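**Q** 3D, please:
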Amino acid sequence: MENFKFYAPTKVYFGKDEEKRVGKILKEFHPKKVLIHYGGQSAIKSGLLDRVKKALDEENIAYCLCGGVVANPLLSKVNEGIQICKEEGVDFILAVGGGSVLDSSKGIAYGVYNEGNVWNYYARKKKVKGALPMGCILTLAATGSEMSNSSVITNEDGNLKRGLSSEYGYFKFSILNPELTYTVSKYQTMCGCTDIIMHTFERYFTPYDTLDLVDQMAESVVRTVIKNAKILLEDPTNEKARAEIMWAGSVSHNDMTGDRSLGDWACHQLEHELSGMFNVAHGAGLAAIWDSWANHVYMENPTRFAKLGHRVFGLDDSDTLSCALNTIEKMEEFFKSIGMPTSIQELLKRKCTEQELYELTYKCSFEHTRTIGKFKELDETDMLEIYRMANEKEVA
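**A** Next up is the predicted model:
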């Protein structure tokens, strides 16, 4: 068995109306001034932003605002937030929104605390030494950023999307009220469900010996998401299903389903270049890539894929190779059933040019300087082949 570490310091407040307590929760940290960081109009139209401001006013907590975060959060917005924090004397950041807002908040927290250009930390040129303390109110179940140490930012200069994981990247608290996700569109809900499954898969498909308890927790998360995604397609305000998905999102990325440092992460790295170049939804990009990745690597350990098929889909095929392939097919069928693309052509509504495929590969390899993946280590030839497979798949 491989050694692992587990660290999940975020305090979670889960349930109906928990966001109303945010003022009292914040007061425990004695902030001088809070930056409320949020996305577009949904937080305003829903009244959530007003409720948050009221909760802070009632506790006499000073605050300032920084809104306008978009999907695939931008470095320019992070820099705007950093500037506001420095000018206003902010010493605590409250993220109100989905994963993009949460990730943007982490970028701001790093940029205020550490010297120089914050992009250098995402580009792995420098290591962060700390961050401003942060809390969040989650409005979209997807990225797991509310309980993970990771964040992803897009630099508009070159359309580069890069991630950063750090011990300083955890929220002090996360408020999870499933009702706040009721107004999320069907498409974005399913993108979120896909991301949750993929965070689980990135840990599940590892070359290392794993604990069966951890495997079964991961498999349970996948079964839970598959079951409740189908419910939400028909009944988007089903409280129980929304709660199941929201907690699955947190558990999938807080290392309960496996130590992230031992995971594969190739699909995420391949997808980051897709959403960096084409600004597509992250979950949709993952669905478009996964099948091609799986077919490229499954022979490294077909037993792992077969195990997933037995335990998640109830496959009874005794032939390991056949079961592994059937498992991949079952996952593709599920993604299609919830409206996710399973090819680049479906994702972009066109095929990539050969030049674009080379550019994706070049960026994914960090300009010829790295391989990706641990289940199977992928060099640039592998990366290009997976992109090509995903690009050439016929649209059903």
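**Q** Every contact and neighbour count from this point should use C-alpha atoms.
**A** OK.
**Q** mind listing what the residue most central in space within the chain touches?
**A** By C-alpha atoms, centre = their mean, the chain has its centre lying nearest to Thr143, at 2.7 Å. Thr143 makes contact with Gly99, Gly192, Asp195, Ile196, Gly249, His253, according to C-alpha atoms under 8 Å, 6 or more residues apart in numbering.
**Q** Look up which helix or strand the residue nearest to the fourth one when sequence neighbours are not counted falls in, please.
**A** Excluding its sequence neighbours, the residue lying closest to Ile196 (C-alpha to C-alpha, 6 or more residues apart in numbering) is Gly249, at 5.2 Å. Element membership for Gly249 (DSSP states H and E) is helix 239-252.
**Q** same for the helix or strand following that helix, what does it pack against?
**A** Downstream of helix 239-252, the next assigned helix or strand under DSSP H and E is helix 266-278. The contact analysis (3 or more C-alpha pairs under 8 Å, 6 or more residues apart in numbering; DSSP states H and E) places helix 266-278 against strand 160-165, helix 282-297, helix 354-364.
**Q** and among the ones you listed, the most buried is which?
**A** Ranked by mean neighbour count, the helices and strands packed on helix 266-278 are led by helix 282-297 with a mean of 24 (mean count of other C-alpha atoms under 10 Å).
**Q** one more to put side by side:
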Amino acid sequence: MEQFKYYAPTQILFGKNTEAQAGQLCKARGATKVLVHFGGSSAQRSGLLDRVCQSLQAAGLGYVTLGGVVPNPRLSKVYEGIELCRREQADFILAVGGGSVIDSAKAIGYGITNPGDVWDYYSGQTPQACAPIGAVLTIAAAGSEMSNASVITNEDGWLKRGLQSPYAYCKFAILNPELTYTLPAYQTASGCTDIIIHTLERYFTRPGVKALALTDGMAEALLRNVMRNVKLALQTPADYDARAEIMWAGTLSHNDITGDRSQGDWASHQLEHELGGMFDVAHGAGLAAIWGSWARYVLKHDPSRFAQLAVNVLNVPYTFGNDEKTALEGIAAMEDFFSSIGMPTSISAMDIDLTDAQIKELAHKCSFMGRRTIGGFVTLNAADMENIYRMAK
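**A** Predicted coordinates:
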């Protein structure tokens, strides 16, 4: 058994109408004035924002609202939130939305509790605090509601950078599957793809890490669960049971229950972050477009690991004595699944015709201008990154 870390301090309230408890949960954690942070108009049109604000009023809490968070959340909105919190003396941030809103809330939380420019902490400095965060989840995807991670895009250079810190775990997260009924099909599929890749990033561990059979089994069960239920949710958007399975899987996929983050790969995410920064593509779609090329590029490092995924998750018959053949069939089966739910399996399928100059720029940014490698399963340098982007075209 390998050494690993597991820390999951977030309280979860799961089920119908749980958003009505948001005010009491904020108050129980010492809030006096809450920044209610949200995305577009859907939270307003659905009445969710009103219900959340009413629960804050019922708990005797003041609040101020800030909407406008977009997918691939922007640093400029984070700055706006920091200024608003300071002006209004908000001491608790309640994110009402999906991963982008929660990530933006975390960045605001860093900004009002640490000195200097918050972007410095997404550029390598270590934060020493974060304002308390709560979440009312409306999209099953990023898992930010129970992880220590957040990702922000800086419009100056369109750099997309992540930050992990133990200070950024949500104090609580409210998960009502009914809130996901009205998601567009593409967004549902993209979110489920993100859940799948979060799990795969942990599944493909760095060299020397012996995967636990129990952890593998949980990861494989989660993958099968999401692959089954996303099709049910796409067929019947108001299928509560399918939405509930997906929502809980999204949370578990990124809270380290399926593997310690530090022992995983994460190259697919890092490669996709630059696509998202440059082209503003949906995160899950970008991951689907990249994953197959990454998998084929690193396959020979450990074909047996890919073969295990193929057999245990994708129902590929094992070719005795030929792990590589089984592995390649498994990668193709995963791509077929992505296609079956409307996800792209190449960058061109997102109507992006990458030029050689753009490929070099993507790899340059992904390598932090040549200062880092990526990947735990296989270490990739800037030249490797270029090769994978070319394969994924």
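**Q** Let me see the contact set for the aligned residue in the first structure for Ala189 of the second structure.
**A** Aligning on TM-score structural alignment places Ala189 of the second structure opposite Met190 in the first structure. Met190 of the first structure makes contacts with Ala229, Gly283, Ile338, Gly339, Met340, as judged by C-alpha under 8 Å, 6+ apart.
**Q** let's go with 10 Å and repeat that
**A** Residues near Met190 of the first structure by C-alpha atoms under 10 Å, 6 or more residues apart in numbering: 141-142, 184, 196, 225, 229-230, 232-233, 283-284, 335, 338-340.
**Q** in what helix or strand does it lie?
**A** Going by DSSP H and E, Met190 of the first structure is in helix 186-204.
**Q** and the next element down the chain from that helix?
**A** Counting by DSSP H and E, the next helix or strand C-terminal to helix 186-204 of the first structure is helix 212-234.
**Q** after superposition, how close is that following helix to the second structure?
**A** Helix 212-234 of the first structure, aligned to the second structure and superposed, deviates on average by 0.6 Å (mean C-alpha distance after the TM-score superposition for the first structure).
**Q** For that helix, which residues meet the burial criterion?
**A** By 16 or more other C-alpha atoms under 10 Å, the buried positions in helix 212-234 of the first structure come out as 214-226, 228-233.
**Q** With stretch 261-272 of the first structure instead?
**A** Leu262, Gly263, Asp264, Trp265, Ala266, Cys267, His268, Gln269, Leu270, Glu271, His272.
**Q** Off-centre distance for it?
**A** 11 Å (C-alpha atoms, centre = their mean, to the nearest Å).
**Q** Now the terminal residues of it, how far apart.
**A** End-to-end distance of stretch 261-272 of the first structure (C-alpha to C-alpha, to the nearest Å): 18 Å.
**Q** How about the contacts made by the residue mapped onto Lys351 of the first structure from the second structure?
**A** Under the alignment by TM-score structural alignment, Lys351 of the first structure pairs with Asp353 in the second structure. The neighbours of Asp353 of the second structure, taking C-alpha under 10 Å, 6+ apart as the test, are Ile347, Lys393.
**Q** Quickly note the distance from Asp353 of the second structure to Leu275 of the second structure.
**A** Distance from Asp353 of the second structure to Leu275 of the second structure, by C-alpha to C-alpha: 12 Å.
**Q** Which residue in the first structure aligns with Ala244 of the second structure?
**A** Match for Ala244 of the second structure (TM-score structural alignment): Ala243.
**Q** Kindly tell me how buried its match is, as a neighbour count.
**A** 21 (other C-alpha atoms under 10 Å).
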